[in-house]
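J.: Compute the structure for the input listed below.
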Amino acid sequence: PAVMPAPAGALDPAALDEALTALPRPHLVAATAGTTDTGMIDPLPEIADVCAAHGARLHVDAAYGGGLLFSDRYRDLLAGLDAADSVTLDLHKLGWQPVAAGLLAVRDAADLAVLHHRADYLNAGDDTEAGLPDLLGRSLHTSRRPDALKIAVTLKTLGRSGLGRLVEQVCDGAREFAALVHEHPGFELHDRPTLSTVLFRPAHAADDDVAAVRRTLLTDGRAVLGRARADGRLWLKVTLLNPRTRTDDLAALLTLVEGNTPR
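T.: All right, here's what the predicted structure looks like:
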């Protein structure tokens, strides 16, 4: 199929088409809907078309971005996700769940057949018949807690629309923070945010200075900032996950960074 080049840093459908043409089958393609560093979403519709043309299976890592499905305003960013054979979701991010509450969704239920594997040391038949609980079939990692119950309680309490409002609040907050950075002459913005992550850095600062201001604010207990390397430089990373973050909080964070950046 005719495909357009992807934005820098995203999976390029044209390069993918060339690779699948050259490689022997079978093919499994893993695309990303919300990278950890920038929140970038791969061009899923184009990738899905390439996969269909080559008979490749498509898996989408939507650990970060999958929460956009709750939002009527932002869910279109995940167009093409429905073409995936399997999708992973990590709802401790845009779902406000415990860190272990991950989900694997599959198009064909037969893909989950491996979860019914029997191991005598875990679920001996006579023990199961005697009423002893087995460890298989309760979570993808066998002995990990079945946090699906907590996801179910949250959905029952807030509903899709309630979670959607929380998603929109943090994504809107990221856009607001990006605008503050863009308008401030003392800072440089990496790019307009896709999700709730913003990369920025003090203008004209060296990478060592960027690292130092992050560590200073962290050890002093005043701000927790991430870090990411993009375009060959080190950036401060703000990932907004608190829907109650206010404009004043965002402005105060910029003031903190500015006041602690080595001159």
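J.: Please count neighbours and contacts with C-alpha atoms only from this point.
T.: Will do.
J.: how about the nearest residue to Gly95, chain neighbours excluded?
T.: Ranked by C-alpha to C-alpha, 6 or more residues apart in numbering and with sequence neighbours excluded, the top spatial neighbour of Gly95 is Gly67, at 6.1 Å.
J.: Next, count neighbours for the one you found.
T.: 28 (other C-alpha atoms under 10 Å).
J.: Name the SS class of it, please.
T.: Secondary structure state of Gly67, per DSSP: H, G, I helix; E, B strand; the rest coil, is helix.
J.: What residues does it make contact with?
T.: Leu89, Leu91, Lys93, Leu94, Gly95, Gly164, Val167 (C-alpha atoms under 8 Å, 6 or more residues apart in numbering).
J.: and if we set it to 7 Å?
T.: Leu94, Gly95, Val167 (C-alpha atoms under 7 Å, 6 or more residues apart in numbering).
J.: Let me see the ranges of the strands in the stretch 1-150 of the chain.
T.: Ranges of strands in the stretch 1-150 of the chain, per DSSP state E, counting those that start in this stretch, are 28-32, 57-61, 86-90, 102-106.
J.: For those strands, could you give me a markdown table that also reports mean neighbour count?
T.: Converted to a markdown table, those look like this (neighbours: other C-alpha atoms under 10 Å):
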| stretch | mean neighbour count |
| --- | --- |
| strand 28-32 | 18 |
| strand 57-61 | 22 |
| strand 86-90 | 21 |
| strand 102-106 | 17 |
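J.: Now render the ones you listed as TSV, adding distance to Cys171.
T.: Output for those, formatted as TSV (distance: least, C-alpha to C-alpha, whole Å):
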stretch	distance to Cys171
strand 28-32	18
strand 57-61	19
strand 86-90	17
strand 102-106	21
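J.: I'd like the distance between Cys51 and Ala79.
T.: 15 Å (C-alpha to C-alpha, to the nearest Å).
J.: next up, for comparison:
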Amino acid sequence: MHYCYFRNHSKRCFDPLKEIANIAHDNNIWLHVDAAWGGSSLFSKRFRKLMDGVELADSVCWDAHKMMGMPLICSVFLTKSKDILRAVCAHGDAAHYLFHEDTKDIDLGRYSLQCGRRNDSLKLWIAWREIGDAGWAKMVERYCDLSDYLEALVAESEHLTMMSERRWTNVCFRFESENLDLNELNTEIRNRLMREGVHLVSRSNIGDDVVIRAVVANPLIDESVLESLVSAVERHGQEIIREIPARY
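T.: Reported below is the predicted structural model:
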């Protein structure tokens, strides 16, 4: 099996799926696409090209509880091979009181590791009916536009530097200083942001570098929120350099 990521946990990268699929299929390798975040690009005509070749995959997963904002947990696993999914979950056959061969009912318990599932698909179906394809496309594109705006704010700052090329809604950057350990500095900036309780961002690593990782995936975010985030990062960075204690 080969796993193809339509996102990187820190940077949200998209793999060249068509090229990978050619290699996988030529060598009889199962190709699984982890589109937990990036799969949402399919809603947008502007960005669905990032998923070119997904139809060549043997299986795909997508987490609607991530970018689409569904309540946890709301995940989708798709495969072209019903027989393989059935074989993976064959342990349920031992429970003779659950499944019966003479029934004509379609029992999805035979196709799940738990032998049964909560009706998690209902919340996705209801939201989809309410928002629609066009509504979700608008939301995805808004997130991407806001990510462009945040990247521009970072580029304009004298103290901040982008730490990776951005292709989705993850913006990885850090505060720069010539006199301090940058990993310790940015770790403390993130800690102060969390304790301050205004901006929720994560800390991640790209190689050996600690980065501040801001993900735009909230309908309440607008340009003013991102401006406030950049201002807070710069303020905390300057206060750490000047050895000013945190104030909360």
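J.: Overlay them and tell me the TM-score.
T.: Put the two chains on top of each other and the TM-score (TM-score structural alignment, normalised by the length of the second structure) is 0.85; 231 aligned residues with a C-alpha RMSD of 2.3 Å.
J.: Ok, which of the strands of the stretch 1-150 of the first structure comes nearest Ala223 of the first structure?
T.: Proximity to Ala223 of the first structure, assessed across the strands of the stretch 1-150 of the first structure by C-alpha to C-alpha, is greatest for strand 86-90 (24.4 Å).
J.: Which elements pack onto the closest one?
T.: strand 57-61, strand 102-106 (3 or more C-alpha pairs under 7 Å, 6 or more residues apart in numbering; DSSP states H and E).
J.: export those to JSON lines and tack on distance to Thr154 of the first structure?
T.: JSON lines is the format used below for those (distance: least, C-alpha to C-alpha, whole Å):
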{"stretch": "strand 57-61", "distance to Thr154 of the first structure": "22"}
{"stretch": "strand 102-106", "distance to Thr154 of the first structure": "14"}
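J.: Could you point out which of the ones you listed sits nearest His184 of the first structure?
T.: The nearest among these, by C-alpha to C-alpha, is strand 57-61 at 34.3 Å.
J.: average gap between the closest one and the second structure?
T.: Mean deviation of strand 57-61 of the first structure relative to the second structure after superposition (mean C-alpha distance after the TM-score superposition for the first structure): 0.8 Å.
J.: now that strand, how far from the chain's geometric center?
T.: 14 Å (C-alpha atoms, centre = their mean, to the nearest Å).
J.: Can you tell me, leaving aside adjacent residues, what's nearest to the equivalent of Asn119 of the second structure over in the first structure?
T.: Under the alignment (TM-score structural alignment), Asn119 of the second structure pairs with Pro146 in the first structure. Nearest non-adjacent residue to Pro146 of the first structure, counting by C-alpha to C-alpha, 6+ apart: Ser139, 5.5 Å away.
J.: next one: Trp30 of the second structure
T.: Met1 (4.5 Å).
J.: just checking, that neighbour touches Leu31?
T.: Yes. Assessed by C-alpha atoms under 7 Å, Met1 of the second structure is found in contact with Leu31 at 5.9 Å.
J.: out of Cys51 and Ala79 of the first structure, which sits in the more crowded spot?
T.: The neighbour comparison of Cys51 of the first structure against Ala79 (other C-alpha under 10 Å) goes to Cys51, with 22 against 12.
J.: What residue in the second structure is paired with that one?
T.: Under TM-score structural alignment, Cys51 of the first structure pairs with Ala24 in the second structure.
J.: Hmm, Leu31 and its match touching each other?
T.: Yes. Ala24 of the second structure is in contact with Leu31 according to C-alpha under 7 Å; the separation is 6.4 Å.
J.: Distance check, the residue nearest the centre of the second structure against Lys45 of the second structure.
T.: Closest to where the C-alpha atoms of the second structure average out (C-alpha atoms, centre = their mean) is Trp37, at 3.3 Å. From Trp37 of the second structure across to Lys45 of the second structure, the span is 17 Å (C-alpha to C-alpha).
J.: longest helix anywhere in the second structure?
T.: In the second structure, assigned by DSSP state H, the helix with the most residues is helix 120-156.
J.: and Tyr74 of the first structure, what pairs with it in the second structure?
T.: Match for Tyr74 of the first structure (TM-score structural alignment): Phe47.
J.: what's the answer for Asp37 of the first structure, then?
T.: Using TM-score structural alignment, Asp37 of the first structure pairs with Ser10 in the second structure.
J.: Count residues in the vicinity of that match, would you?
T.: 20.
J.: ok, now which ones touch the residue nearest to Gly39 of the second structure when sequence neighbours are not counted?
T.: Leaving aside its chain neighbours, Gly39 of the second structure sits nearest to Trp62 (6.0 Å; criterion: C-alpha to C-alpha, 6+ apart). Residues near Trp62 of the second structure by C-alpha under 7 Å, 6+ apart: Asp34, Ala35, Ala36, Trp37, Gly39, Ser75, Val76, Phe77.
J.: which one of the residues you listed is nearest Phe175 of the second structure?
T.: Relative to Phe175 of the second structure, and with distances defined as C-alpha to C-alpha, the nearest of those is Trp37, at 26.4 Å.
J.: What does that closest one correspond to in the first structure?
T.: Checking TM-score structural alignment: Trp37 of the second structure goes with Tyr64.
J.: Am I right that its match is in contact with Asp90?
T.: Yes. Using C-alpha under 7 Å, Tyr64 of the first structure is in contact with Asp90, at 6.3 Å.
J.: Next, count neighbours for the nearest residue to Met139 of the second structure once chain neighbours are set aside.
T.: Of all residues not flanking Met139 of the second structure in the chain, Pro219 sits nearest, at 7.5 Å (C-alpha to C-alpha, 6+ apart). Neighbourhood size, Pro219 of the second structure [other C-alpha under 10 Å]: 13.
J.: tell me the SS of the counterpart of Pro219 of the second structure in the first structure?
T.: Aligning on TM-score structural alignment places Pro219 of the second structure opposite Pro243 in the first structure. Following three-state DSSP, Pro243 of the first structure is assigned to coil.
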